[in-house]
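# let me see the structure of the following:
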Amino acid sequence: MSASLADRLAAAVETGMARGRDDLARLVALRSVANPAIEPASECAASAALVASLLAEAGVDGVEQIEAPDGSIAVVGRSTGPADRPCVLLYSHHDVVPAGDHDAWSTPPWELTERQGRWFGRGAADCKGNLVATLLALRAVRSVLGEWPLEVAVVCEGSEEQSSGGMEALARERPELVRCDAFVLADTGNVELGVPTLTTSLRGTGSVLVTVRTMAHPAHSGMYGGAAPDALQSLLTALASLRDADGETTIDGLDHEGTWDGAEFDEERFARDAAVVPGVAPLAGGRGGAGVADRLWARPAATVLAIDCPPVSQVTAAVQGEARAVVNLRVPAGTDPKAAQELLVAHLRRHAPYGQVEIRPVSLGQGFRARTDGPGYAAMSRAMERAFGREVVTAGQGGSIPLATALAEIVPDAEVMLLGVEEPASRIHGPDESVHPDELRRTALAQALFLVELAGLDPDAEVGP
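Down below sits the predicted model:
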């Protein structure tokens, strides 16, 4: 009995879901944090070996594990297709962020656990869930067609969460590993469960470490307070100047009036997703009546990530002689992050009222804006709409994926598409990270449909059993 190619692919993905869950459980069980100070390096090595085995079993040829310049292990492979067909590269990463406080988890972080219709575990969504969706898509295409309809390359990075640039450096050293006509970077997600989303914009980023010194050591607040130059107060004054009363980032000389032209982000949903406490609202409004999406994806955002000063549990009556903080700056695509970081440095120096101010850049990442006018983007939009049963929306991503910019430089003619199984309830990077199996299934089917569509095959054409 014949059925359409799309129906055959959907059935193959559905059949593969049980295997996909098993694969995800095996991957989640490996504590692949690419930092040997947190988890043993053997865990990342075991993770890379498992990824290589799974990709080879899915039919990818030439799978190999390659040590990147930062010491991490990337898994790559490439299968040829008909000579006149394009090449697609499917990207994900097998490293994860640390689990953090295990007591903050409802279930063990390194054990895939099903609860309330979701699968919980560190990396269940970011990014091992994305890898499993890609595996499901590859198996479905092979089982239905019996061959690759186009050239398929895979790259699974081993240190993305560390921002150490291992895969970027490897791609620049060996550009043949990333040669393709279209990149599918499975490392983002949907604005809402069941809403197919293509990420078209990534923020650039830069962090600085600012230190204020005023005295050689703390001074008793009873004897010296009032006249002693308080380093902590000076630092707090400078940090407070980074935002206005509406919460708008107001770094001297940095544009903060951009507007987002894609999908809006509903304030109530954002408040739920971000777990904003009752009586507090998202930071919207202000200049031009900015919405949540404007603040997230079209305007700069300065965030104080950490402050070194005495904790309340160790309070003493002393004026501080030194205090320091890490400030992270996110800027919209199209803004030079280095220039923005320099403006941040100048701003902090200018607004610290007294003391010796030392500021050191600690990270820098370029933003990214995807092309949306190519055949790959059109094929992916159709594939996602068919898989999800509703129209695709576009969104920005608050985070940065430096590799996206690097790949666009290394293979400038290739299209870059960003998608994934993540959605707000996934709580990536936090306790109780999870993935919804329906999102995994739909994303897998979208990738399978994309592969056949880009190869020039008609998803509605009937194929035999």
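
# for the rest of this, base every contact and every neighbour count on C-alpha atoms.
Noted.

# return the distance of Cys240 relative to Gly226.
Heads up, residue 240 is Ala, not Cys. 20 Å (CA to CA, to the nearest Å).

# quick check: what element follows the host helix or strand of Arg19 along the chain?
Here Arg19 sits within helix 5-28, counting by DSSP states H and E. Where DSSP H and E defines the elements, the next helix or strand beyond helix 5-28 is helix 41-57.

# any chance you could map the helices in the stretch 101-250 of the chain?
Assigned by DSSP state H, counting those that start in this stretch, the stretch 101-250 of the chain shows helices spanning 128-145, 166-173, 221-224, 231-240.

# which of the three states applies to Leu364?
strand (DSSP: H, G, I helix; E, B strand; the rest coil).

# and it, what does it touch?
Leu364 makes contacts with Gly204, Thr205, Gly206, Ser207, Pro337, Lys338, as judged by CA atoms under 8 Å, 6 or more residues apart in numbering.

# do Ile66 as well
Contacts of Ile66 by CA under 8 Å, 6+ apart are Ile73, Ala74, Val75, Val76.

# and for Phe450?
The contact partners of Phe450, by CA under 8 Å, 6+ apart, come to Ala379, Met380, Arg382, Ala383.

# and if you look at Pro196?
When the contact criterion is CA under 8 Å, 6+ apart, the partners of Pro196 are Asn190, Met384, Glu385, Phe388, Arg390, Glu391, Val392, Val393.

# and if you look at Ala395?
Applying CA under 8 Å, 6+ apart to Ala395 gives the contacts Val191, Thr197, Leu198, Thr199, Thr200, Ser201, Gly262, Ala263.

# one more time with 7 Å, if that's ok
Listed by CA atoms under 7 Å, 6 or more residues apart in numbering, the contact partners of Ala395 are Thr197, Leu198, Thr199, Thr200, Ser201, Gly262, Ala263.

# for it, which non-adjacent residue is spatially closest?
Thr199 (4.9 Å; CA to CA, 6 or more residues apart in numbering).

# give me the number of residues near that neighbour?
Thr199 has 24 neighbouring residues, counting by other CA atoms under 10 Å.

# keep only those of the contacts of Ile66 that are in strands.
If you go by DSSP state E, the contacts of Ile66 have Ile73, Ala74, Val75, Val76 in strands.

# excluding its backbone neighbours, what's nearest the last one?
In this structure, Val76 finds its nearest non-sequential neighbour in Val155, 4.6 Å apart by CA to CA, 6+ apart.

# can you pull the contacts of the one you found?
For Val155, the contacting residues are Ala74, Val75, Val76, Gly77, Leu90, Tyr91, Ser92, by CA under 7 Å, 6+ apart.

# how many neighbouring residues does the closest residue to the fourth one other than its chain neighbours have?
Of all residues beyond its chain neighbours, the one nearest Gly77 is Val63 (4.1 Å), with distances taken as CA to CA, 6+ apart. The burial metric for Val63, expressed as a neighbour count using other CA under 10 Å, is 22.

# you'd agree Val63 is up against Val51?
No: under the criterion of CA atoms under 7 Å, Val63 is not in contact with Val51, lying 9.6 Å apart.

# run this one through as well so I can compare:
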Amino acid sequence: MNDVRTYLEQKREEHLDELKQLLAIPSVSALSEHKEDVRKAAAWFVDTLQKAGLEHVEMIETKGHPLVYADWLHAKGKPTVLIYGHYDVQPVDPINLWETPPFEPSIREGKIFARGATDDKGQTFMHIKALEALLKTEGTLPVNVKLIIEGEEEIGSPNLDPFVEQEQNKLQADVLVISDTPMLGKGKPAICTGLRGLCSLQIDVKGTKGDLHSGLYGGAVQNSVHALVQLLDSMRNEKGQVMVEGFYDDVVDASPEERESFARLDHHDDEMKDELGVTELFGEEGFSTLERTWIRPTLEINGIYGGFQGEGVKTVIPSEAHAKITCRLVPDQDPHQIASLIEKHIEGHTPLGVKVTTTRFDTGRPFAASIDHPAIQAAARSYEAIYGEPAVFTRMGGSIPVVETFHRLMKLPIVLMGFGLPSENFHAPNEHFHLENFDKGLVTLCHYWHELANIEEN
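Below is the predicted model:
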């Protein structure tokens, strides 16, 4: 490992320059105007994987954005690892809140700032450079590897599920490894053993055939914005509980042991309040902050709009109003079932005088794993060897839809070992990645592949 460390230290500036090239590509999968940019990012990965020494590198077309595949399969008798990552990124709005342009990477205060720096270009890039370092210094890899890198994770991976189902032989492995989750905090490595699922809907309220003068018609007709607010308010009470009938029916409660382990983690609500700039935290009554964000389901309003939006006042009764909502789900909630329950709730709570329609968007199933699997324990040993701190086992409030797909279709054990920090603004302005974790993460991954190769001996 000394040769690997030396190689990574010598190549650090070169690697950061390469990462900047990748981060400069505006591969926003949600926006059609960036379709060619997304493809450019895929091509960049193809070229980088080939230069790193990986084999059978190919760009695979889908109905949407392309996938990138590569492998190296010469470690006879050793495990095969499937590494997943994604090269697409979130939109950058609101652009005025970025201190530096989101696709002009800059390094300051030991961090690299750009959209995708931590989610997930930076962490996917680390996997390639760790493999390259081993190939350049040791001439081989301790395990067999396959990589699948997609360009649609930020829009729910609509074309990856059918690909995985059709190409299970191509992707067959002994373990799936993903670096797209946060550590617990600075210097505190964490292995994520659970992810919340997702369902999302748009709600459209239609009242009168057009906007009306509020003086002539106010008090005589239903106001679409008022109706929407009333409808949304019916979905959650003042205790943070979702009031949609049947919403909690399939929730599998965390074990007392797991809840006790969360309580022992070094989490402080006051620090979180300071970091977020709020006077109070809020959530479902009867649960701690970590439990609310890791093991409890939610229903959140992500956007609401209708009526006059310009400067000053326009005295109208809006004809239309709209809202976007998402639910984060936990085992064993089914996103399609939850969407149906919400639609049923809307039917039963629609105020008089308006019509309501819904449109379903992204879905993802929740996932939970046991901490006892040897591959997960090997990851914990690798973190501790490099960071000097025992890894803790956490869950994550976010969603990675493909995790449940691989688990369900291929029965793969899944190791979620990320190197980002919760404070790094992924999905928000000024996203960044701490270079301390870039450096230590590369060495941790190299260490992990050796740990995994000797897993039977341990």
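
# distance check, Ala182 of structure 1 against Ser381 of structure 1.
The spacing between Ala182 of structure 1 and Ser381 of structure 1, counted by CA to CA, is 14 Å.

# now swap in Val152 of structure 1 and tell me
Relative to Ser381 of structure 1, Val152 of structure 1 is positioned 19 Å away (CA to CA).

# comparing Ala240 and Gly226 of structure 1, which residue is more hemmed in?
Ala240 (14 against 10).

# what's the match for the more buried one in structure 2?
Under the alignment (TM-score structural alignment), Ala240 of structure 1 maps onto Asp233 of structure 2.

# could the contacts of Pro196 of structure 1 go into TSV alongside neighbour count?
Shown next, in TSV, are the contacts of Pro196 of structure 1 (neighbours: other CA atoms under 10 Å):
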residue	neighbour count
Asn190	23
Met384	27
Glu385	18
Phe388	19
Arg390	13
Glu391	13
Val392	19
Val393	18
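
# okay, and which of these map to helices?
Judged by DSSP state H, the contacts of Pro196 of structure 1 include Met384, Glu385, Phe388 as members of helices.

# tell me, how many residues neighbour the residue mapped onto Met59 of structure 2 from structure 1?
With TM-score structural alignment as the criterion, the equivalent of Met59 of structure 2 in structure 1 is Gln65. Using other CA under 10 Å, Gln65 of structure 1 has 18 neighbouring residues.

# excluding chain neighbours, what is closest to Gln65 of structure 1?
Leaving aside its chain neighbours, Gln65 of structure 1 sits nearest to Val75 (4.6 Å; criterion: CA to CA, 6+ apart).

# which residue lines up with that neighbour in structure 2?
Aligned by TM-score structural alignment, Val75 of structure 1 pairs with Val68 of structure 2.

# conserved subset of the contacts of Leu364 of structure 1 in structure 2?
With both residues aligned by TM-score structural alignment, their matches' CA atoms under 8 Å, the contacts of the contacts of Leu364 of structure 1 that structure 2 also has are Gly204, Thr205, Gly206, Ser207, Pro337, Lys338.

# and which of those residues is nearest Ala298 of structure 1?
Comparing these against Ala298 of structure 1 with CA to CA places Gly204 closest, at 11.1 Å.

# residues near the counterpart of Ala453 of structure 2 in structure 1, how many?
Aligned counterpart of Ala453 of structure 2 in structure 1: Ala455 (TM-score structural alignment). Ala455 of structure 1 has 21 neighbours, counted by other CA under 10 Å.

# repeat for the one 4 residues further on
Here the neighbour count serves as a burial measure; for Pro459 of structure 1 (other CA under 10 Å) it reads 19.

# and Gly430 of structure 1, what pairs with it in structure 2?
Per TM-score structural alignment, Gly430 of structure 1 is aligned with Ala428.

# now do the contacts for that match.
Taking CA under 7 Å, 6+ apart as the definition, Ala428 of structure 2 has no contacts.

# what is the three-state secondary structure of it?
Ala428 of structure 2 - assigned by three-state DSSP - is coil.

# returning to what we had before: next up, the contacts around the match of Ala453 of structure 2.
Arg85, Pro86, Pro149, Leu150.

# let's see 10 Å
81-82, 84-88, 148-151, 379, 449 (CA atoms under 10 Å, 6 or more residues apart in numbering).

# can you check Tyr84 of structure 2 too?
By CA under 10 Å, 6+ apart, the contact set of Tyr84 of structure 2 is 69, 124, 127, 146-150, 176-180, 402-403.

# my read is it is in a strand, agree?
Yes: with three-state DSSP as the criterion, Tyr84 of structure 2 is part of a strand.

# tell me the counterpart of it in structure 1.
Checking TM-score structural alignment: Tyr84 of structure 2 goes with Tyr91.

# same question, Gln50 of structure 2
Aligned partner of Gln50 of structure 2 by TM-score structural alignment: Ala56.

# if I look at the nearest residue to that match once chain neighbours are set aside, how far off is Val144 of structure 1?
In space, and not counting its chain neighbours, Ala56 of structure 1 is closest to Val63: 6.2 Å by CA to CA, 6+ apart. Separation of Val63 of structure 1 from Val144 of structure 1 (CA to CA) stands at 22 Å.

# check Phe270 of structure 1 too.
40 Å.

# gap between the alignment partner in structure 2 of Arg203 of structure 1 and Gly85 of structure 2?
Aligned by TM-score structural alignment, Arg203 of structure 1 pairs with Arg196 of structure 2. Distance of Arg196 of structure 2 to Gly85 of structure 2, given as CA to CA: 18 Å.

# who has more neighbours out of those two?
Arg196 (28 against 24).

# ok, now which ones touch the more buried one?
Listed by CA under 10 Å, 6+ apart, the contact set of Arg196 of structure 2 reads 293-298, 327-331, 333, 364-368, 395-401.

# mind checking which of the residues you listed land in helices?
Among the contacts of Arg196 of structure 2, the members found in helices (DSSP H) are Thr293, Trp294, Pro401.

# grab the nearest non-local neighbour of the first one.
To tie it back to what came earlier, the one meant is Thr293 of structure 2. Closest to Thr293 of structure 2 by CA to CA, 6+ apart is Gly397, at 5.0 Å.

# looks like the one you found contacts Thr289 (just checking).
No: using CA atoms under 10 Å as the test, Gly397 of structure 2 is too far from Thr289 to be in contact (11.0 Å).
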